[in-house]
Each structure stands twice: as structure tokens, then as C-alpha cells.
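> quick one, structure for this:
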Amino acid sequence: MGAFNGQGWLQLGELALAFVLSALIGVEREIRQKSAGVRTYTLVGVAAALFMLVSKYGFNDVLRPQVVVDPSRIAAQVVSGIGFIGGGVIFMRRDIVRGLTTAASVWLTAALGMACGAGLPALAIATTIGHFVIMFGFPKIISRLPASRKNGTVLRLVYEDGRGLLRAILLCCTRCRFAIEQVRLSTHPSDQRPSAVTLFMQVKGKRPISRLVEKLSEIDGVWEVETTEDDGLE
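This is a model prediction of the structure:
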């Protein structure tokens, strides 16, 4: 195989890099149990890289002095076309919009895949690092902003139904001196947890939210406690 026709080790390496980087982002989303997981992100990243490689090398056999091909056209179509997948993970339930951050990260994954396919590995790696800085670093920074304290923090809890735990959760928040602004319950049973109830609540207080999360996690029957993204109750 030769690199001159777009099917050499260089191109396979670019596809492999797109595979690894997009899978890393997918793992982070999978751990957070978002609507798009590791398979979706890996497919988007690898497909975007392949589109770029096709755009760069796929027309070498038809190129002639009188034939002009614009390799940027496919890249432009990927940018607009990925919006269909991003739109598919955004949904509105009553007055609550969810999936905006997931859609944005899908778009970012397509961009890093295109960077891999275009032969820009440094940019792709930097983009992946930037993703993790945004997802893990920004929430900590935002939680310290005055506006964030004013608007409150959205907590997501998963607990066992039928044990009266909602009262215990609300009481725990009160004892930790957190005011409860909004509460929303959602029941999505699964094979592993048929009696699971998901609770979203916006709380506001002057104390560190990590202290409240720790106390809520200690309640028997509460399986998961985490701070959610901005698309939780907005």
C-alpha cells in the first residue's frame, strides 16, 4: 500500500488516531450516562476522518489538468451534516431542554475527526485535551462564580422507590442549609434497577456543594448523586 493513493500507513494512522481520541470522549460521556455514548462518538470521529481522507485522496484517479476539485466541499458538508445527529440528542420535556452539551460534544468530535483526516494530529489532540478541561475543569470554576451561587446548582439523584427517601433527601438538604428551588422526578426503570427513581433538584446555599453531595450519598437507598450540566432543569 502506498501513501500516494490515500491508502497507506499514514492514512490508517490518521484513522486510528481519530478512533482513539473520539473513543476517549465517548468513554467520558458513557460514564456520565448521556444520551450519546462511546459507540456514537467513536463512529462520528472515525467517519469524519474518513470523509476528510476521501476528500483529499478519493478523486486522484479522475484528476486531469482540465479537472478542478475543491477538497474543502466535503469538509463543509460534514460540518452541516453532523447537525442532524446533534439535533437528535436534544429534546425538550415540558420546559426543560436537555442534550445541548451532548450535541456540542458530538460536533466537537466530528471536528477532531476531520482534523485527524486532514493530517493535523496536534490540533486533534489539543482539541481532545480541551474537551476534558471543559467537562471536568469548568464545572469547578463555574461553581465558584457569584452568578452560579445565585442561580443555584442542579443535582441529579438516583434512589430506590417505595422507601420514602424523598422526604429524607429534602430533609438532608435543609439540615445542610441549602434551599431547594426546583424539584423534578423521573421514573425510568431498568433491568438492573427496576425501582429506580431519578430526582433533579436545584439547590442554593453558601456552603460547598460537595458537602451536600457527600451527605446525600450516605443515605441508605440513594445510589447515585452528581451535579449535572446546565441542561438539567433549564
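> alpha carbons only for contacts and neighbour counts from here, please
Will do.
> and the strands in this protein, which stretches?
With strands called from DSSP state E, the chain shows them at 91-93, 96-98, 153-160, 179-186, 196-204, 222-227.
> need these in JSON lines (columns: distance to Thr128 and mean neighbour count).
Putting these into JSON lines (distance: least, C-alpha to C-alpha, whole Å; neighbours: other C-alpha atoms under 10 Å) gives the following:
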{"stretch": "strand 91-93", "distance to Thr128": "26", "mean neighbour count": "10"}
{"stretch": "strand 96-98", "distance to Thr128": "23", "mean neighbour count": "16"}
{"stretch": "strand 153-160", "distance to Thr128": "26", "mean neighbour count": "22"}
{"stretch": "strand 179-186", "distance to Thr128": "33", "mean neighbour count": "14"}
{"stretch": "strand 196-204", "distance to Thr128": "29", "mean neighbour count": "21"}
{"stretch": "strand 222-227", "distance to Thr128": "22", "mean neighbour count": "18"}
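> quick one more, to check against the first:
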Amino acid sequence: MDGQGLVQLGELALAFVLSALIGLEREFRHKSAGVRTYTLVGVAAALFMLISKYGFMNILVPSQVVLDPSRIAAQVVSGIGFIGGGVIFMRRDVVRGLTTAASVWLTAALGMACGAGLPVLAVATTLGHFTIMFVFPRLVRRLPRTRRLASDISLSYEDGRGLLRDILVTCTQARFTIDHVRIDKHPLADDENGGTVPERAQTGLVAMSMQVKGKKPVSDLITRLAAIDGVRSVDSAGAEDELE
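You can find the predicted model right below:
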């Protein structure tokens, strides 16, 4: 057994086909890792296993030199983490690429199964991958959704500093949607004679009221808004109402 026969070529070919199928699914969904990356990972993992099994036959001596092929499998699992970590990134406080990284990891395991001579497990794993990618999203959409909460927020901030954009961005980053926005420049306040005058008209305060909807407590959003430089006050007017 020199490890270069039809059996080993068949195991490499099986790893090529199965990993390419997974790569085509990822390519179809326009993910960061496509068919070439997945095919290379699967074939390389299978080749590593074949090298571990047959690449050192000429130096084995009975009762003197013993090799452990499982060490190569352990090193492949550790090394594939570099590729998986490269496709994970964060955008607007949301982590993306976790599914792609996990599927790259799965493809490496699939390739190792082919190289280890376990074709049934490799095919079953591939079928499991497509079940997860195509069937699970439909099941998730049927799950009951968490109710969103609506709250009225009123705040005042200094005019002329571009704070409205910062306020809206902060709401979006906190995963709140905004509705019914009302803006009033120079809110009125009582003067010394009992009348009303524009409050801090010299600096130009802006009064803003809006309704926000989100799954998180509105107190988290209020804390973020109050931390913006130039925001003078933030209040939540009224109780939170549950919406479907």
C-alpha cells in the first residue's frame, strides 16, 4: 500500500465533488467565500489525511517507529480557524460571516472524512449542510416573533452641530426603528415676567420628539442618546406599549 491507488484518487474525487457542491451553494448566495475556496479547503483536508495515513509508510519499523495519523486531523482543525476567522467581520454592531466560517470548518471536516476512508459520513454531512441552509431558514420564519415595543422619546439638543444625524444613527445602531418625528427649534420657556421666550435662543436649542420601536428596553437607547455630546435632555414620555 503506497497510498497512490484508485482508492485514494476516489477519496480525493469525492472530497472535490462534495466540497464543490457546498461552495456552489455559498457562491449562489454571494458569500465572501465561494466555490473555489470551499473546494480547495475540502480537497486539501482530504490530501492531508491521505498523507498522514500513507505518507510515512517507508519509515515505519515494527515495534520501533509508530505514527499517529490523528495528529494531522487535529492540526487541520486548528489551522482552518485562520480561514474561518478571515470571513468574520462586524458591521453596525452586528457580527456577520459566522455561518460562512462554520461552513468552511464543516467542509474541512468533510474532506478529512473522505481522506480517512469514511465516504458515507462525508455524504451524510453534505446532505446535513444543505438541510441546514435550505430547510432551517423556513423553519425559523415560522417561529413566533418577539413583540416589538413602542415608546415616545422627547429630547433637546444644541442646534447647528449636526446632532440630528448622530441621534438617528444611534437609534439605528441600537436596533430601534424611528417613527412620528417632530422637530421644533427654540422651544419656549417662562421668562421672569411670566411670559414665554425662546429657551436659550442664543445657542439655539432644538426640541425633538419621536416614537421608537425595538425589542430591547428603551432605557438602553436613552442611555446612549444622553451620552451624545450636545444633547441636553432625554425623556421617555408614556409607558411602553406592546405591538405585534
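> picking up where we left off before, could the strands of the first structure go into TSV alongside distance to Asp61 of the first structure?
Listed next are these as TSV, based on distance: least, C-alpha to C-alpha, whole Å:
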stretch	distance to Asp61 of the first structure
strand 91-93	44
strand 96-98	46
strand 153-160	55
strand 179-186	56
strand 196-204	56
strand 222-227	54
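> pick out the residue nearest the middle of the second structure.
Arg96 (2.5 Å; C-alpha atoms, centre = their mean).
> follow-up on the earlier one: quick one: closest of the strands of the first structure to Pro65 of the first structure.
Pro65 of the first structure sits nearest to strand 91-93 of all the strands of the first structure, at 49.3 Å, using C-alpha to C-alpha.
> ok, residues contacting that closest one?
97-99 (C-alpha atoms under 8 Å, 6 or more residues apart in numbering).
> and if you look at stretch 125-142 of the first structure?
Contact partners of stretch 125-142 of the first structure, identified using C-alpha under 8 Å, 6+ apart, comprise 21-22, 25, 105, 108, 112, 148.
> look up how far Gly58 of the first structure lies from the alignment partner in the first structure of the residue nearest to the centre of the second structure.
When the first structure is aligned by TM-score structural alignment, the residue opposite Arg96 of the second structure is Arg98. For Arg98 of the first structure, the distance to Gly58 of the first structure (C-alpha to C-alpha, to the nearest Å) stands at 38 Å.
> again with Val44 of the first structure
Relative to Gly58 of the first structure, and taking C-alpha to C-alpha, Val44 of the first structure is found at 20 Å.
> ok, which stretches of the second structure are helices?
6-28, 35-54, 70-86, 98-115, 119-130, 136-142, 163-173, 218-226 (DSSP state H).
> quick one: which of the contacts of strand 91-93 of the first structure is nearest Val197 of the first structure?
Looking across those and measuring by C-alpha to C-alpha, the closest to Val197 of the first structure is Arg98, at 17.9 Å.
> for whichever strand in the second structure runs longest, name the packing helices and strands.
In the second structure, with assignment by DSSP E, the single longest strand is strand 231-243. If contacts are counted by 3 or more C-alpha pairs under 8 Å, 6 or more residues apart in numbering; DSSP states H and E, strand 231-243 of the second structure sits against strand 148-158, helix 218-226.
> my read: Leu50 of the second structure touches Ala116, true?
Yes: using C-alpha atoms under 8 Å, Leu50 of the second structure is in contact with Ala116, at 6.9 Å.
> what do the two both touch?
Residues touching both Leu50 of the second structure and Ala116 by C-alpha under 8 Å, 6+ apart: none at all.
> give me the number of neighbouring residues for Cys114 of the second structure.
Residues lying near Cys114 of the second structure (other C-alpha atoms under 10 Å) number 31.
> brilliant, that's me finished.
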